[in-house]
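# The following comprises the amino acid sequence and a computationally predicted model.
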Amino acid sequence: MSSSIKARILPFVIKRANSSSSALKHTPLYDLHVNAGATIVPFAGFSMPLQYKDQTISASHRWTREHSGLFDVSHMVQWFIRGENATAYLESITPSSLQELSSFHSTLSTFTNENGGIIDDTIIAKHDDNTYYVVTNAACSEKDELNLKKHLENWKGVELERVQDRALIAIQGPETAAVIQSLAPSYDFSALKFGQSAYVDFKGVQCLVSRGGYTGEDGFEISIPANASVDFAQNVLADQRVRPIGLGARDTLRLEAGMCLYGSDIDDTTSPVEGSLSWIIGKRRRQENNFVGSSRILKELKEGASRRRVGFIVENAPARHGSIVEVDGVQVGRITSGCPSPTLGKNIAMGYISTGFHKSGTSAHVKIRNKLQPATVVRMPFIPTNYYK
């Protein structure tokens, strides 16, 4: 199973790398990965760990589901957006209701283009009415910055800061809260719920801690000064409940949790409605109709989109990105992500299917290596989430 997953992951991460390996960047934790025996691959312009020695992707996946895994996500881009018009500025380029968001609460959102497509998906955390912390994808770094700066011209008094001197570490799994609590005993992590964040002192180092992640498990993402990140990661990994986890298991974990990967499951042609992300569009925003791309998006909310992102259980063989989906011999969709599920022991996938065929239980076939394999449309996530709410 693990070799099949690795074969699927490697072409994708290489495709997302810079054209020249010599131009690849290193995160502050790069040497830690190398010393831990990581297989290093190019991903989104960075040299990143795919997996670690003596630890298959499937084993890493299961360890995270049962214990706690440490992920280096320092390749992600962190931003602070400040100013008296910060809320209005962000609401003009995303469909989310940020006015209603409480301090130190966050939401998944998307930057949308004029055609209603998704420029990138993002997490937006509100610190106060004038301050937002935003995390975006490394692979979209250049176009995100261009988009943010382009729209910034319409708003006075808004400051855009791209954070340069901080690492970002994700720790995920059912034992994570106990691990983190032991490192900062003066802070009560039980008071921090899913989607909330706080500044926490870890042995004299102030970190921005957000409860959430990309695996479907309870966990935290920790923004920490780069010069303190290695010591912090080593202290976390000194706990026997924690292992370092690479990109391979990160991908299978997020797919089981039904989470999108930008550039594979959503892109600048996909609307939030097509991507089954309508829930991020607040009631007030639907009424105001004043964000970029709102014409198409609100029309699809009212009349329905022509296709929908759905989950699939596929028999006999794992589906690949781009595999055709057929119903009664007619092409009705394509797979965007697929893998053997280490948790379920089944082949899972997500992709797009024409509206009318998107209901759970619909029987279909997926073309894999020129053979049609039976498949069934199912609800996502594929396994229950374990968020701390």
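That came in fine, so what should we check first?

# C-alpha from now on. contacts and neighbour counts both.
OK.

# Show me where the stretch 251-389 of the chain has its helices.
Applying DSSP state H, counting those that start in this stretch to the stretch 251-389 of the chain gives helices spanning 283-288, 294-303.

# Buried residues in the shortest one, which are they?
Taking 16 or more other CA atoms under 10 Å as the neighbour-count basis, helix 283-288 is seen to contain the buried residues 285, 286.

# and what of the longest one?
For helix 294-303, a neighbour-count test (16+ other CA under 10 Å) marks 294, 296, 297, 298, 300 as buried.

# of the helices of the stretch 251-389 of the chain, which approaches residue 371 most closely?
Closest to residue 371 of those is helix 294-303 (CA to CA; 34.1 Å).

# ok, residues contacting the closest one?
Contact partners of helix 294-303, identified using CA atoms under 8 Å, 6 or more residues apart in numbering, comprise 95, 115, 116, 271, 272, 273, 278, 286, 289.

# out of these, which are buried?
Listed as buried from the contacts of helix 294-303 are 95, 115, 116, 271, 272, 273, 278, 286; burial here means 16+ other CA under 10 Å.

# Could you dump these into a markdown table and include distance to residue 188?
Converted to a markdown table, these look like this (distance: CA to CA, whole Å):
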| residue | distance to residue 188 |
| --- | --- |
| 95 | 33 |
| 115 | 45 |
| 116 | 42 |
| 271 | 39 |
| 272 | 36 |
| 273 | 38 |
| 278 | 34 |
| 286 | 38 |
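
# May I see the buried residues of stretch 188-203?
189, 192, 193, 194, 195, 196, 197, 198, 200, 201, 202.

# Please apply the same query to stretch 262-277.
Neighbour counts over stretch 262-277 (16+ other CA under 10 Å) mark 262-263, 265-268, 270-277 as buried.

# try it against this one:
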Amino acid sequence: MSETEEMGETVAIESLPLDAWHRARGARMVEFAGYHMPIQYDGIMAEHLWTRDNAGLFDVSHMGQLVFSGEGAAEALEALVPGDISALKPGRMRYSLLLADDGGILDDLMITNTGHGLYMVVNGAVKWDDIAHLREHLPDEIEMNLLDEQALLALQGPKAAAALTALGVVPEFPGILPVDRLVFMQAGPYLWGDVRLGISRSGYTGEDGFEISVPASDVSALADALCAQEAVKPIGLGARDSLRLEAGLPLYGHDLDEGIDPVEGDLAFAISKRRREEGGFPGAARILGHLADGSPRKRVGLTVDGKMPVREGAKIFDGNSEVGVVTSGGFAPSVGAPIAMGYVPTGLSEPGTALAAEVRGKRVAVTVTPMPFVPHRYVRKQGG
């Protein structure tokens, strides 16, 4: 742990369970979400392309891992998110959104029905705010536990399944699918020797891959075993960001915040059919109104004319009128060009719309384009 100054106060910077492991492998460490985290090892572009072609190991232990139990836990969570949580079957997971009273997004998250309760992963930068919000709004009989003794790894890329299978990971219980037979958004309990792992086929890169919840005491051994394989290398935050940008995936605190609702954020898919009909979630009137009548703005992808990156904060213009802002942007190694995402009026959100972004006082031509920029390669059920 170390300290930094923020607003005249001393703020502790925490270390991940793998901190020494990262440093021993030459990682350049930066502060992110209150933790020292590896931004790169061999270089962002090399790590990005390695993940697209092989398997990259990401340390995402800064994320918050929560477990909810008690009668009516699913229904209680449903009152705070727009997803159909009570219909979630054991071994299945769902992307959802923690909503403020006015429908603004407090966080985006993943919820899994483990068969014994509900497991939730929230963003590291806002996990303490999420925990406070959940404690305030959930009934007292719903128990919530932070799994602060668990680390979280993400193994991503086309060779991830083979790498995980090669470790000898086996289902903990009869009836659980072998890990390589899981499909996107399925999860289960597994054993690596005598180490219990929670594994889901999911991730934040657009590639096939897995997220692995592992006791912090065992994470170094697991990371060593994975990276001992020729196909697997450790990957830092820099490539994680460029990978998720190419995949068209928003980053909370940048592309999403409390002032943006799910329709504006192009996340209407997270609002289930039943909830669209019944409502009953925070901000339902605003959100369902935007579904019916259109929202005033929308998150869109942008291709960039030329080689100059257009980064977060750049103003977007339609002619001489300022109409929006870039929320994420940079060079996309798999695309071979700069890309960005940002918010524009819905009337300017159609693919092919020509706009401009302001970079260092100069206008750069940008074009609204469908996302993802690179096709997702999730392993889905046949016909799904």
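Received the coordinates, thanks. Values in this document were obtained by computation on a predicted structure and should not be read as measured data.

# that older thread, for the helices of the stretch 251-389 of the first structure, give me CSV that also has distance to residue 160 of the first structure.
As requested, those are exported to CSV (distance: least, CA to CA, whole Å):
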stretch, distance to residue 160 of the first structure
helix 283-288, 23
helix 294-303, 24
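
# need the contact list for the residue mapped onto residue 117 of the second structure from the first structure.
In the superposition onto the first structure, residue 117 of the second structure corresponds to residue 131 when matched by TM-score structural alignment. Listed by CA under 8 Å, 6+ apart, the contact set of residue 131 of the first structure reads 80, 81, 82, 83, 86.

# Go through those and give me the one with the most neighbours.
residue 86 (24 neighbours; other CA atoms under 10 Å).

# what's near enough to touch the equivalent of that residue over in the second structure?
For residue 86 of the first structure, the aligned position in the second structure is occupied by residue 73, per TM-score structural alignment. By CA under 8 Å, 6+ apart, residue 73 of the second structure lies in contact with 117, 118, 142.

# Distance of the closest residue to the second one other than its chain neighbours relative to residue 150 of the second structure?
Spelled out, that is residue 118 of the second structure. Nearest residue to residue 118 of the second structure, sequence neighbours excluded (CA to CA, 6 or more residues apart in numbering): residue 68, at 5.1 Å. Distance, residue 68 of the second structure to residue 150 of the second structure, using CA to CA, to the nearest Å: 16 Å.

# And residue 210 of the second structure, by the same measure?
Residue 210 of the second structure is 16 Å from residue 150 of the second structure, by CA to CA.

# More neighbours: which of these two?
residue 210 (28 against 19).

# what sits against that one?
Here residue 210 of the second structure is in contact with 154, 155, 156, 160, 161, 199, 200, 201, 202, 203 (CA under 8 Å, 6+ apart).

# can you give me the helices for the stretch 101-250 of the first structure?
Using DSSP H, counting those that start in this stretch, helices in the stretch 101-250 of the first structure cover 141-152, 176-183, 226-237, 247-256.

# in terms of contact count, name the helices or strands touching the helix ranked longest in the first structure.
Ordering each helix of the first structure by length in residues (DSSP state H) puts helix 2-15 first. Helices and strands touching helix 2-15 of the first structure, by 3 or more CA pairs under 8 Å, 6 or more residues apart in numbering; DSSP states H and E, are strand 38-43, helix 57-66, helix 247-256, strand 330-340.

# on average, how far is the shortest one from the matching bit in the second structure?
Superposed on the second structure, strand 38-43 of the first structure shows a mean distance to its aligned partners of 0.5 Å (mean CA distance after the TM-score superposition for the first structure).

# Of the helices and strands packed on helix 2-15 of the first structure, which stretch is the most buried?
helix 247-256 (a mean of 24; mean count of other CA atoms under 10 Å).

# Give me the mean deviation of that helix from the second structure.
Mean for helix 247-256 of the first structure is 0.3 Å (mean CA distance after the TM-score superposition for the first structure).

# what's the matching range in the second structure for that helix?
Taking TM-score structural alignment, helix 247-256 of the first structure hits residues 237-246 over in the second structure.
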